[in-house]
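Trainee: pasting the sequence and the predicted coordinates here, then a few questions.
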Amino acid sequence: MIRNIVFDLGQVLVTFSPEYIVRRCAPDLPEEDVRLLVERVVRDPEWIKLDSGEASEEELIPVFCRRLPERLHNGIAALLRGWIDCLLPIGEMQALAQSLGGAGYRRYLLSNVSHRFWAIKEQIPPLDGYLVSADERLIKPDPAIYQRLFERFSLDPGECFFIDDREENIDAARACGMDGFVFTGDVAALKEALRQAGVVL
């Protein structure tokens, strides 16, 4: 029986659009430079160091500035300092999280995200527990982060259902005994998957 619903953050409870984030943080850049910052900063492997807790935003600013033209340096700084404020609530998903809580399910967050998550925690519905990758120095799909979740909150994997936007993270969850659903924006399909898993909506 499913008793616990585990949510990812980006593209599940809030949006994470690199293009939107860059345009918000550096609004005067031409499209060519927007694309450059998306590909060479937000989608660069160095960005993962925020999620893994290996580096802070301030520490990564000079790293990216050394690699990219001087005309982009102000935009890089604005992007690294302001990206967390560019995550927008996904209304239907936040409503679902609230209704599941009202129905008696315990709800948890398991997200690959930097320490700055805590600055926006109030922008998502209150949950029963939070596991943030940067705090744990572990990132999905490493099986160790799922085990940390189960141990931290005394959860039985077989009683958990995980919602994440990346297939490899759901595959890893299933390998650890936790069922789940790859969320691509179709809330109706997610609700049907929850019903199929025995969740009463």
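Mentor: Ah, there it is.
Trainee: C-alpha only now, for contacts and for neighbours.
Mentor: Noted.
Trainee: now Ser133: how far from Val63?
Mentor: From Ser133 across to Val63, the span is 22 Å (Cα to Cα, to the nearest Å).
Trainee: and the comparison structure, right after this:
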Amino acid sequence: MLKNIVLDFGNVIMNWSPDQILNHYELTPKEHDILKDNIFGSKEWPQIDAGRLTEQEAEKIFLQRVPENLQEKTKQIMATWPENVDFYEPMFLTIEAWRKQGLKIYGLSNTGMQFANFVKNSGFGDYFDGYVFSAEEKLLKPDERIYQKLIDRYELDPKECVFVDDLKENTQAAEKLGMYGFTFKIDQLGQLRQFVVEHS
């Protein structure tokens, strides 16, 4: 019987789109492309998620790389980008309904601590009963050890959990540990709701 819903963040509770994030800043198309490549498309960005670099350390590298006229924009983006992510309101309405039914909601995401702390310290944090973040654990999905951290920390029975992620390799890793896996896009929210009904 399903008691716990474990959610990835990117493309599950919010739209992970560097282009849409950068559209919140006043940039020419050329500046947009330069900053997208040098920040979100950089080799350092996955290292932030992996906990090998902090955002502050990565920012210093980005500032050395971008043209001088884009250094202030780089600082602005690094300081504020989590505020400019588009969250999926229908997902949060669904989470609210699940919580009223007594289901527990957990976050398990490959993300740096800046975004993790933004979620935890904003109103979005009220929707979750606990989290595991890759940067904090220095482990990335689909490494099975990151799922085990969640199971151990919150004393969960894997058979009572569904893990929802936009990447199949990540849901398959959860299934290996005995969880249900649901590979998700926001247009499948109705199917996810139905899945939860059928397994609760």
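Mentor: Now that the structure is in, tell me what you want to look at. This one's a predicted model, so the numbers in the text were calculated from it and none came from an experiment.
Trainee: which one of Ser133 and Val63 of the first structure has more residues nearby?
Mentor: Using other Cα atoms under 10 Å as the criterion, Ser133 of the first structure and Val63 rank with Ser133 on top: 21 against 12.
Trainee: quick check: the more buried one touching Glu54?
Mentor: No: applying Cα atoms under 8 Å as the test, Ser133 of the first structure and Glu54 come out as separate, 10.5 Å apart.
Trainee: how about Arg40 of the first structure, secondary structure?
Mentor: Here Arg40 of the first structure is helix, with the state taken from DSSP: H, G, I helix; E, B strand; the rest coil.
Trainee: alignment lookup: it to the second structure.
Mentor: Counting by TM-score structural alignment, Arg40 of the first structure lines up with Asn38 in the second structure.
Trainee: right, and that match touches Gln64 too?
Mentor: No: the pair Asn38 of the second structure / Gln64 is not scored as a contact, 10.2 Å apart, by Cα under 8 Å.
Trainee: who's more crowded, the two?
Mentor: When Asn38 of the second structure and Gln64 are compared for neighbours, Asn38 comes out ahead with 18 against 10, by other Cα under 10 Å.
Trainee: tell me how far the more buried one lies from Trp45 of the second structure.
Mentor: 9 Å.
Trainee: what of Met113 of the second structure?
Mentor: Met113 of the second structure is 12 Å from Trp45 of the second structure, by Cα to Cα.
Trainee: isn't Glu136 of the second structure right next to Met113, touching?
Mentor: Yes: at 6.9 Å, Glu136 of the second structure counts as touching Met113 under the criterion of Cα under 8 Å.
Trainee: residue ranges of the strands in the first structure, please?
Mentor: Assigned by DSSP state E, the first structure shows strands spanning 4-7, 106-111, 129-132, 160-164, 179-182.
Trainee: need the ones you listed in JSON lines with distance to Asp171 of the first structure and mean neighbour count, can you?
Mentor: Formatted as JSON lines, these follow (distance: least, Cα to Cα, whole Å; neighbours: other Cα atoms under 10 Å):
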{"stretch": "strand 4-7", "distance to Asp171 of the first structure": "14", "mean neighbour count": "23"}
{"stretch": "strand 106-111", "distance to Asp171 of the first structure": "15", "mean neighbour count": "21"}
{"stretch": "strand 129-132", "distance to Asp171 of the first structure": "19", "mean neighbour count": "20"}
{"stretch": "strand 160-164", "distance to Asp171 of the first structure": "10", "mean neighbour count": "25"}
{"stretch": "strand 179-182", "distance to Asp171 of the first structure": "8", "mean neighbour count": "22"}
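Trainee: of all these, which one is nearest Pro143 of the first structure?
Mentor: Of all the strands of the first structure, strand 106-111 sits nearest to Pro143 of the first structure, with 12.4 Å by Cα to Cα.
Trainee: residue range for that closest one in the second structure?
Mentor: Counting by TM-score structural alignment, strand 106-111 of the first structure corresponds to 104-109 in the second structure.
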